[in-house]
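> sharing a model prediction with you, sequence too.
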Amino acid sequence: MPSALITGASRGLGAAIAQEIESTHHILLGGRDAAALHPLVDHLPDAEPWVADLTDFDAVTAAAESIDELSVLVHNAGRATIGRVDSTPLSEWKTMFDLNLFAAVHLTQQLLPALRKAGGHVVFINSGAGLRVNEQWSAYAASKFALKAFADGLRVEEPGLRVTSIFPGRIDTDMQRSIVACEGQEYDPDRFLKPATVARAVGHAIRTPEDAHPTDVILRPFNK
């Protein structure tokens, strides 16, 4: 059975992606907290934890050594905080770039031999903020614009791999609740995409027949 590594898999969208593709893949559930991964490991018949703090590059390098062949790599882990340019400290910009961009670059570099061996598929969970910038979203959007550039470059340089960027609108997750609280608004989950909906789009991209290359998928909430 082909294998898939999903980062940020302990909850939210990452957990939903794992459940979406678990019938066709052996799942490596990526996360920095082993205890947080165990409920999903126990729920899925063919899954195991892959524990590493993605911003600890030495730890990631060591953890990647155990992966000899990999069919799918889903970069889902990320961080989003909002604030104006004049009030967002440089340290917060760095924190977001470290996880949203540099961690994805480093993990991809470490797993390229395993992905090449499988003729694999790399999926980047980007954001609508990776295509446009709204007020107070400059730092996060900058990290996601950069992630898109990395994905586009990887696609050009690795013709033996499929590389897909998913650009969802805002998703009903714990992170979204924190963002809405910062915006001073009341949380209404019906305003946002369901994690299972975005996970299904990821699954469709992965299951696309091999004669096609799904490069960019854009999803927006459909608020009737």
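Here it is on my side, so go on. Since the structure is predicted, the reported quantities are computational estimates derived from the model, not experimental observations.

> from here on, contacts and neighbour counts on C-alpha atoms
OK.

> now Thr173. Nearest residue, chain neighbours left out?
Spatially, and ignoring its direct neighbours in sequence, Thr173 is nearest to Gly12 (5.6 Å; CA to CA, 6 or more residues apart in numbering).

> so the one you found touches Thr197, yeah?
No: if you go by CA atoms under 8 Å, Gly12 and Thr197 don't touch, sitting 11.6 Å apart.

> buried residues in the top helix by length along the chain?
For the chain, the helix reaching the highest residue count under DSSP state H is reported as helix 138-157. If you call a residue buried by 16 or more other CA atoms under 10 Å, then helix 138-157 has these buried ones: 138-148, 150-152, 154-155.

> try this one next to it:
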Amino acid sequence: MATHLITGAGSGIGAAVARRLHERGDDLLLFARDAGRARELASGFPGARTLVGDLAQPDRLSWALAQQSVPDRIDSLLHIAGVVDLGPIGELTPKTWHSQLNVNLVAPAELTRLLLPQLRISHGQVIFVNSGAGLSASAQWGAYAASKHGLKALADALRQEEKPNGVRVTSVYPGRTASPMQAKVHQQEGKEYDASRWIDPESVATALLAALDLPRDAQIDDVTVRPGR
């Protein structure tokens, strides 16, 4: 039975992925920002374990994991959590930049660093849920896109570095997906939110699981998922 560590399992794509892996009997290790959130996640996925750490404070992740029991082997590390805060470059404060860079880029880099020994043992896989904004930046999306462009660079470098260790690395680039994050984006854009217009999180989960389950004689480096209507 494979063990998967998932960030962002509370909603959207992360919840869809966690549900699919849970239903097929895999072992889940769900990352939560605090003890209360950990209890919520554990109640939604009976039998799953949790780890507590604040992705907004990546400098403290090493200490947080040192206080908890981390498995000796992890088969996949799924970076799905993310935050977004739109605004023109001329108005973005350092706080806005740091908040998105920390959660979307620095925390995934740090969690990966801390868990590479477990992933190397299993010849496992790291999957980064990126964004279309990680490939092309638009007005108002500067800070978020910068964090996601950085995430692409992180994945590309990690892929080359860890290939000799048998660790696969995949980036998934979803277009707009029906989720609480997308509802927030529409609110910031001043637009009405209609979830039916956007990708179902289950569809992104299907693409992610295809990369995860691919036989070991091949790997998917990058996969882009776009709305079909």
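Perfect, thanks for sending it. Computed from a predicted model, the values in this text were never measured in an experiment.

> can you pull the contacts of the aligned partner of the residue nearest to Thr173 of the first structure in the second structure?
Matched across to the second structure, Gly12 of the first structure falls on Gly12, judged by TM-score structural alignment. Shown in contact with Gly12 of the second structure (CA atoms under 8 Å, 6 or more residues apart in numbering): Ala178, Ser179, Pro180, Pro201.

> pipe those residues into CSV and attach secondary structure and distance to Ala38 of the second structure per row.
Formatted as CSV, the entries for those read as follows, by DSSP: H, G, I helix; E, B strand; the rest coil; distance: CA to CA, whole Å:
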residue, secondary structure, distance to Ala38 of the second structure
Ala178, coil, 24
Ser179, coil, 20
Pro180, helix, 19
Pro201, helix, 22
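
> farthest pair within those residues?
Largest separation among the contacts of Gly12 of the second structure by CA to CA: Pro180 and Pro201, giving 10.9 Å.

> packing partners of the helix or strand hosting Ile27 of the first structure?
With elements taken from DSSP states H and E, the one containing Ile27 of the first structure is strand 26-31. Judged by 3 or more CA pairs under 8 Å, 6 or more residues apart in numbering; DSSP states H and E, strand 26-31 of the first structure is in contact with strand 3-6, helix 34-43, strand 47-51.

> nearest to Ala205 of the first structure, of the ones you listed?
In this view, these are compared for proximity to Ala205 of the first structure by CA to CA, and strand 3-6 is the closest at 13.5 Å.

> OK, contacts around the one residue sitting closest to the centre of the second structure?
By CA atoms, centre = their mean, the mean C-alpha position of the second structure lies nearest to Ile80, the distance being 1.7 Å. Ile80 of the second structure is in contact with Ile6, Thr7, Gly8, Ala9, Ile13, Gly14, Phe128, Val129, Asn130, counting by CA under 8 Å, 6+ apart.
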